[in-house]
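Enquirer: coordinates only, no sequence provided:
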């Protein structure tokens, strides 16, 4: 259980950094990841044996986060959200694998659905650092595609 609290600490730090130092895509992603992690934690408190069956509540949270990330990826003037969306899609796909084949080993299901969380948080931090550097270098950074650079 210590690794779960360690992940929460890392997620809070990364999301806080993105919310305070990032542009709109970083702030929205940081908030979405924070809400998804918190929701998943609350949902899993009521499950006596984790990943023994299809985690419907966690799957719903993951599907909502996937939809949010797809919208951010399509609208943002950044490349890193595409990687976040792809990695989260892999994690969300673990629920599909479990739904199609209940014989999927419990540990495999757990690892496949959660392992992508760490690189996703790292990508959020990298995206925020790069945004901050562009702001320092140019004085502005487009948040969304087709945005007029003279409007800040």
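Expert: Thanks, I have it. Predicted, not measured: the structure shown is a model, and the values here were computed from it.
Enquirer: CA atoms for contacts and neighbours, from now on please.
Expert: Fine.
Enquirer: where do the helices sit along the protein?
Expert: Using DSSP state H, the helices assigned to the chain run over residues 2-21, 24-45, 56-75, 80-100, 106-114, 117-138.
Enquirer: and the residue nearest the centre of this protein?
Expert: Closest residue to the average C-alpha location of the chain: residue 33 at 4.4 Å, with C-alpha atoms, centre = their mean.
Enquirer: could I get the contacting residues of residue 102?
Expert: With contact set as C-alpha atoms under 8 Å, 6 or more residues apart in numbering, residue 102 has these partners: 53-54.
Enquirer: dropping in the other structure now:
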């Protein structure tokens, strides 16, 4: 339970920071990420078993990947690509569960959730580095 509380606190802080100081990309990614986390909770209530593919969570993760990819392709910043890449690793975990149905449930759950913290850290580090470099949305939207 303590881990869940820490995750929610970290998610709110990191996404809040990204939304407030990350410009358009930070705001979009924060919204997409928080919606995906809420939908993942719903997905885990729908299918609680990780013995085999967890389809509701896979669908939420696929939607998150599409959203992150869309922001990354329109962004001139690098950090959205990193968060998208980390989430792509999460998607390969679902693929592994599809290909190998005997994939251990604990390993599947662990690998599917492992990259949540690095993704949140990418938001904070990326936005911070952009701010240190003095980069604003206005500089990026000149093209």
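Expert: Nice, thanks for sending it over. None of these values were measured; they are calculated from a predicted model.
Enquirer: please state their TM-score.
Expert: TM-score for the superposed chains, counting by TM-score structural alignment, normalised by the length of the second structure: 0.90, backed by 143 aligned residues with a C-alpha RMSD of 1.9 Å.
Enquirer: make sure the residue nearest to the centre of the first structure is actually in contact with residue 13.
Expert: No: at 11.6 Å, residue 33 of the first structure does not count as touching residue 13 under the criterion of C-alpha atoms under 8 Å.
Enquirer: nearest to residue 149 of the first structure, out of the helices of the first structure?
Expert: Of all these, the one in closest proximity to residue 149 of the first structure, counting by C-alpha to C-alpha, is helix 117-138 (11.1 Å).
Enquirer: against residue 47 of the first structure, how distant is the residue nearest to the centre of the first structure?
Expert: As for residue 33 of the first structure, its distance to residue 47 of the first structure is 21 Å (criterion: C-alpha to C-alpha, to the nearest Å).
Enquirer: with residue 27 of the first structure instead?
Expert: For residue 27 of the first structure relative to residue 47 of the first structure (C-alpha to C-alpha), the value is 31 Å.
Enquirer: between those two, which one's more packed in?
Expert: residue 27 (20 against 12; other C-alpha atoms under 10 Å).
Enquirer: got a list of what the more buried one touches?
Expert: Neighbouring residues of residue 27 of the first structure by C-alpha under 8 Å, 6+ apart: 15, 18-20.
Enquirer: could I get these as TSV with distance to residue 127 of the first structure and neighbour count?
Expert: Formatted as TSV, the contacts of residue 27 of the first structure follow (distance: C-alpha to C-alpha, whole Å; neighbours: other C-alpha atoms under 10 Å):
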residue	distance to residue 127 of the first structure	neighbour count
15	12	27
18	8	27
19	12	19
20	13	12
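Enquirer: closest to residue 74 of the first structure out of those?
Expert: Closest to residue 74 of the first structure, out of all of these and judged by C-alpha to C-alpha, is residue 18, at 19.1 Å.
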